[in-house]
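S.K.: Following is a predicted model, sequence given first.
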Amino acid sequence: MLFLLPAATGLGAFRRGPVRWRVSMSPSIQIPVSMRFLRFVLTVCLMGGAAVLAPSAYGQETARGTVYQDANENQQKDSGEAGIAGVSVSNGRQVVQTDTEGQYTLPVRDGDAIFVTKPAGYRVPVDAHNRPQFYYLHDPDGTPDSLDLKFPGVEPTGPLPEAVNFPLHPSEKQESFTALAFADPQAGSHEELRFVRDDVIDELTGADAAFGITVGDVVADDLSLYPRHLRNVGAIGIPWWRVPGNHDMNYEVASDEYATETYKRYFGPTNYSFTYGDVHFIALDNVQYKGKGERYTYSGKYRGYLKENQLEWIREDLASVSTEKRVVIATHIPLRTYAVGDTTESWLPGTDNLGALLDVLEEYRVYSISGHDTSNSWHVYLDEEHGWTGPGTFHHHVLAEVRGGSWKGPRDDRDIPAATMEDGTPNGYYSLHFEGTDYEAQFQAAGRPADRQRRVTVHQPAGDQQQAHAGQWAPPTLCVNVFDGGPKTTVQYRIGDRDPVVMERTIQKDPFMERLYQRVEGTEAAVSAPEPSSHLWTAPLPDDLAPGAHTVTVTSRNEFGRADTTASVIEVQEPPSAHEEPQ
């Protein structure tokens, strides 16, 4: 005999949550079960039959619906609005294609997200804050109350609707388009949300871009800031996609299973894909939380990792994607982590099972973007040495951050900190330009002219750092920090009509950051200690420069072959006499 017993008396026994009832073969043997299991048992009893309880039956239903052309853009399927064939729809594990009528069926479990992969030539609807409306969360009971989250999770969605339809709006397929990319806005307070707004969002409002994407750390642990963040980023005026970072997690939970409940409440699924032009984007949550009070041996309370069900979903997602397309992977934690570009391993976690992802992607040309590193931006080109056997090299790009150096440093006339990263890169964001399957990423320092792509400084090991005194020392070093430069970047300088001098990429701390750190240490404007930069180029100045002002022209050619030129003035002073102080 099967007994269903309330776990407590009174109305409290009927609250939603993971353990509200107990099922027992006798009143003395009780097994805790969830409301999801209870619904299944009641269904079996009402049908008057017996059941063998298999994991595949647990909480599983069938979702049905239509992907259709929403001609009047009212997000309702009206008479005469045709279905769209061949569109991918997923439950996060399996991927199916819509039939000739635009219809699909998918198994769905409680807690699943059902979502559509936006195809090229269509737009997904957006809400008032420009959040793409491409998914349906199926969580009848919502996030379990017993988790006692600090920030609210998913609200109960109730029974699965008879139809879960997805409207798409036809648009011209663009072979050429631009996307905006943010890494780690990571505002931890309302003041820091103002910094993001005034330093970055203001200059992007009305941007001529197809969409934007944030590669994690949308905010910094205080998930109550999500609504204001949404309003502000939504004001840019373009659809904005996101992936979660380690600062977007519910840290109270015991495992990774419920670590993104608040994130999902506001942004939906944590793994999904969409297509623009000839580029297929795959967004992945590669932050695996160990659980409250638990730690991984090397990486702390989380690690970079892709679960087997994520890898299987990627395989299914790509099954309908031509190998002629470019694939762009967006994650928060870098896939391959270096402290300083392609030279030195970092203590920061990379993605532990990168090799498994490389195997899944091996037929495609891949560009990947991530954030997470607070000290450096860099480019890594994965090849056979790293386990990549696909076409060309796998370009992995760790982006400089919107928040830069943790929103620290001297403040400007807008009362916004300089926020320079420890490698000397200003805080900023990226424009990703696509032409067919070709691409170029362009870094933009926040609040600065578009041509501000480098910083030129003169470094003397001792003495005044801004001026050079002729004839008294070995020639000082010209230092050029090419923001977002990498191993393929080349730099040269020319003084007047002299021959150009090729500069050498040097892994060292930026002298500018060393001076800044010393100047503000111990003050309210203190910055983090400098870290070696992966994009610093150095060369000695000529030892025969005459006293006076000289124009130094620096030309850099970046990872994508684009050349930029900057002119700076340096001064060479007469050596001081025995009785005069240096000027």
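M.R.: On my side now, so go ahead.

S.K.: C-alpha from now on. contacts and neighbour counts both.
M.R.: Noted.

S.K.: Near Glu440, how many other residues are there?
M.R.: 17 (other Cα atoms under 10 Å).

S.K.: now that we're looking at it, which residues does it contact?
M.R.: Each residue near Glu440 by Cα atoms under 8 Å, 6 or more residues apart in numbering is listed here: Leu432, His433, Phe434, Phe560.

S.K.: What of Met513?
M.R.: Glu422, Asp423, Gly424, Pro530.

S.K.: what about the third one, how many neighbours?
M.R.: The number of residues packed around Gly424, counting by other Cα under 10 Å, is 31.

S.K.: shouldn't it be in contact with Arg515?
M.R.: No - between Gly424 and Arg515 there is no contact under Cα atoms under 8 Å: 11.0 Å.

S.K.: ok, Thr393 - how many residues close by?
M.R.: 16.

S.K.: For the helix or strand harbouring Asp317, what is the distance to the chain centroid?
M.R.: Element membership of Asp317 [criterion: DSSP states H and E] is helix 308-318. Its chain's C-alpha centre and that of helix 308-318 lie 19 Å apart, by Cα atoms, centre = their mean, to the nearest Å.

S.K.: List the contacts of Lys403.
M.R.: Careful, residue 403 is Arg and not Lys. Contacts of Arg403 by Cα under 8 Å, 6+ apart are Asp184, Pro185, Gln186, Ala187, Val196, Ala419, Asn427, Gly428.

S.K.: In helices only, show me those.
M.R.: Val196 (DSSP state H).

S.K.: Which one of the contacts of Arg403 is nearest to Val328?
M.R.: Asp184 (18.4 Å; Cα to Cα).

S.K.: Tell me the secondary structure at the closest residue to the closest one other than its chain neighbours.
M.R.: Among residues not flanking Asp184 along the chain, Asp217 sits closest, at 4.7 Å (Cα to Cα, 6 or more residues apart in numbering). Recorded secondary structure, Asp217: coil (DSSP: H, G, I helix; E, B strand; the rest coil).

S.K.: Spell out the residue ranges of the strands in the stretch 451-583 of the chain.
M.R.: Secondary structure of the stretch 451-583 of the chain (DSSP state E, counting those that start in this stretch): strands at 454-459, 468-469, 477-482, 490-495, 501-502, 504-505, 508-509, 532-533, 536-540, 548-557, 563-573.

S.K.: got another, please set it beside the one above:
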Amino acid sequence: MEKRRSFLKSIALLGTALSVPTALFAERKSFSPVLKDAMVSGKVTDQGKGIPGVPVTDGFTIVTTDHQGSFELQRDPRSEFIYLTKPSGYEFTHQSGIAQFYKPIAAGDYNFSLKKLGKDDDEHVFVVWADPQIQTDADAQNILTQAGPDLVKLKASYPTGTLIHGICAGDIVWDQFRLFKDYKNSISQSDIPFFQVIGNHDMDLDVRTDDLSARTFKQNFGPSYYSYNRGKIHYIALDDVFFLGTGRRYIGYLTENQLHWLEQDLSHVPLGTTVVLTLHIPTNTGQKRRYGLKEDDIANVVSNREQLYQILKPYQSYILSGHTHFNEHIVEGNRHEIVHGAICGAWWSGPVCYDGTPKGYGVYEVKGNQLSWYYKSIGKEKEHQIRVYDRGNKARPGQVVANVWNWDASWEVKWKEDGVLKGTMTQFSGKDPMAIDLYEGAVKPQEQPWVEPILTDHLFYANPSTVAKSVEVIATDRFGQVFTARIDL
């Protein structure tokens, strides 16, 4: 943890220089000179018939196909791909689990063939994996034997033919690009198409600027920002890891190129649409408040998030992120951010993240423009949503403590003593007792001794009587789903 704190402190020292990133990275009203041979054209078809109105982009400019499905695009000299925003009602094609919606500029052929779904896609499911973060062959075995099979089992729990896709919220590997193949093998087990966003550990660090830092990621997964549609939902992926050009230093920041592209993208989306946006670094967390900090840690939140919020304001937006290895919900008006616990838990060194959230992932069920969700702990059933600690715990000795890791302020958490309902548990910010036992101290966990438990808001306590024999915790989420957990005292 000391190494991590030193790193974060060094990042924080850059705050004065980077507190107004727009001063460093000024808005570009015009881009590089247009190349003479920069006009590209193609067609988007379904069984040879053109599909009109499909957005096509080079990552800088967006055009739409005409009534015959054809498009022409004056590409930017810096563009690396021609890709489209898949319309609702069409299949997500994939290769070894990696969604296919793009063509490298070098391909020369920019025709796209789509296939109509055989069913309505207003109802579908998607999962969010955050931070697989595999660094060693042992980590690769873990993701292949734990996370991959868990996803296979989850898919089998839904009726045959259910439309399911996946999103990986970054830090696919831990700087070891040779292990991208193991990630691909893990997701291909379930035959679910996955869309990826880039994390800070997926960046090339041997380049001089952020513009070049996604080189290997793009070779494996395509563009680092893009959009697609399924049913009534518009999905967006963005790259918010900004490499500072030295060491391993980065900040959470969205470039003008992306914000300009996003404005174009959303101009094709009706106001009020439900938008699901995935990026790696959270736009915001509660860490500044929990730790009483004067400033945000600019390596762990998006420094220019207000500009993003302004663009998203006309939409019902869900921002899905990872990076932190803890689970948290932040709800403000029509914007709901969900920071996901990690697939790897505490970097494959223990069964829980350092806020006590089990290693796992988010599962989202979509009906029309409405989302519901739950957190799926790897190796556990869907009902595993609470962990209860007896009075001997180190977080609040003498009291019973519950960790309800997917909690947000709309949940209701009650408790029973010996079968008798006693009322609402008291929410508090503290450290998870299991995380304390597993991770607190300079020598544990053995694999990653710098891991330490952190403060979290999703803890609750109750004071049972001295003669109580058992306590049951009953948590009801915002969708009316009821979860319980019981402990004998």
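M.R.: Good, I have the coordinates. This one's a predicted model, so the numbers in the text were calculated from it and none came from an experiment.

S.K.: Could you get me the TM-score between them?
M.R.: Remark: TM-score between the superposed chains equals 0.86 [TM-score structural alignment, normalised by the length of structure 2]; 446 aligned residues with a Cα RMSD of 2.4 Å.

S.K.: Tell me which two in the contacts of Met513 of structure 1 are the farthest apart.
M.R.: Those two in those that are separated most widely, counting by Cα to Cα, are Gly424 and Pro530, at 7.7 Å.

S.K.: Identify the contacts common to the two.
M.R.: Asp510, Met513.

S.K.: circling back to that earlier point, which of the contacts of Glu440 of structure 1 count as buried?
M.R.: Neighbour counting with 16 or more other Cα atoms under 10 Å marks Leu432, His433, Phe434 as buried within the contacts of Glu440 of structure 1.

S.K.: Same list (those) but as CSV, adding secondary structure.
M.R.: Below are the buried ones among the contacts of Glu440 of structure 1 laid out as CSV (three-state DSSP):
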residue, secondary structure
Leu432, strand
His433, strand
Phe434, strand
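
S.K.: so can I have a markdown table of the residues you listed showing distance to Leu284 of structure 1?
M.R.: Putting those into a markdown table (distance: Cα to Cα, whole Å) gives the following:
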| residue | distance to Leu284 of structure 1 |
| --- | --- |
| Leu432 | 18 |
| His433 | 21 |
| Phe434 | 21 |
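
S.K.: Where in structure 1 does stretch 131-140 of structure 2 fall?
M.R.: Counting by TM-score structural alignment, stretch 131-140 of structure 2 falls onto residues 184-193 of structure 1.

S.K.: what about that stretch, start to end distance?
M.R.: Stretch 184-193 of structure 1 has an end-to-end distance of 12 Å (Cα to Cα, to the nearest Å).

S.K.: buried set for it?
M.R.: Neighbour-count burial for stretch 184-193 of structure 1, with 16+ other Cα under 10 Å as criterion, is recorded at Asp184, Pro185, Gln186, Ala187, Gly188, Glu192, Leu193.

S.K.: ok, those vs Ala330 of structure 1, which is closest?
M.R.: Closest to Ala330 of structure 1, out of all of those and judged by Cα to Cα, is Asp184, at 12.8 Å.

S.K.: measure that closest one to Leu46 of structure 1 for me?
M.R.: On the measure of Cα to Cα, Asp184 of structure 1 and Leu46 of structure 1 end up 52 Å apart.

S.K.: same thing with Phe512 of structure 1?
M.R.: Per Cα to Cα, Phe512 of structure 1 is found 75 Å from Leu46 of structure 1.

S.K.: quick one: which of these two has more around it?
M.R.: The residue with more neighbours, out of Phe512 of structure 1 and Leu46, is Phe512; 19 against 8, by other Cα under 10 Å.

S.K.: residue contacts, the more buried one?
M.R.: Contacts of Phe512 of structure 1 (Cα under 8 Å, 6+ apart): Gly424, Thr457.

S.K.: What is the equivalent residue in structure 2 for it?
M.R.: Aligned partner of Phe512 of structure 1 by TM-score structural alignment: Met434.

S.K.: who's in contact with the helix or strand harbouring Asn185 of structure 2?
M.R.: Using DSSP H and E, Asn185 of structure 2 sits within helix 180-188. The contact list for helix 180-188 of structure 2, computed with Cα under 8 Å, 6+ apart, reads 96-98, 132, 140, 143-144, 147-149, 151, 172-173, 194, 220.

S.K.: Equivalent analysis for stretch 194-208 of structure 1, please.
M.R.: Residues contacting stretch 194-208 of structure 1 (Cα under 8 Å, 6+ apart): 178, 185, 187, 232-233, 235-238, 402-403, 407, 416-417, 428-429, 446-447.

S.K.: What of stretch 539-550 of structure 1?
M.R.: 469-471, 474-479, 495-496, 501-504, 569-574.

S.K.: got it, and stretch 177-188 of structure 1?
M.R.: Under Cα under 8 Å, 6+ apart, the answer for stretch 177-188 of structure 1 is 193, 196, 208-222, 225, 247, 277, 370-372, 399-403, 428-435.

S.K.: Of those residues, grab the buried ones for ChimeraX.
M.R.: To isolate the buried ones among those in ChimeraX, judged by 16+ other Cα under 10 Å, type:
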select :193,196,209,210,211,212,213,214,215,216,217,218,219,220,221,222,225,247,277,370,371,372,399,400,401,402,403,428,429,430,431,432,433,434
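
S.K.: Show me the subset of the contacts of Glu440 of structure 1 that structure 2 keeps too.
M.R.: Retained in structure 2 (both residues aligned by TM-score structural alignment, their matches' Cα atoms under 8 Å) from those: Leu432, His433, Phe434, Phe560.

S.K.: The third one -> structure 2?
M.R.: So that's Phe434 of structure 1. Counting by TM-score structural alignment, Phe434 of structure 1 lines up with Val366 in structure 2.

S.K.: now the buried residues of stretch 184-193 of structure 1 in TSV, with distance to Ser320 of structure 1?
M.R.: Putting those into TSV (distance: Cα to Cα, whole Å) gives the following:
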residue	distance to Ser320 of structure 1
Asp184	32
Pro185	34
Gln186	35
Ala187	38
Gly188	40
Glu192	42
Leu193	40
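
S.K.: And the helices in structure 2?
M.R.: 2-12, 15-18, 21-24, 137-142, 148-156, 180-188, 215-221, 256-266, 287-290, 305-312, 433-439.
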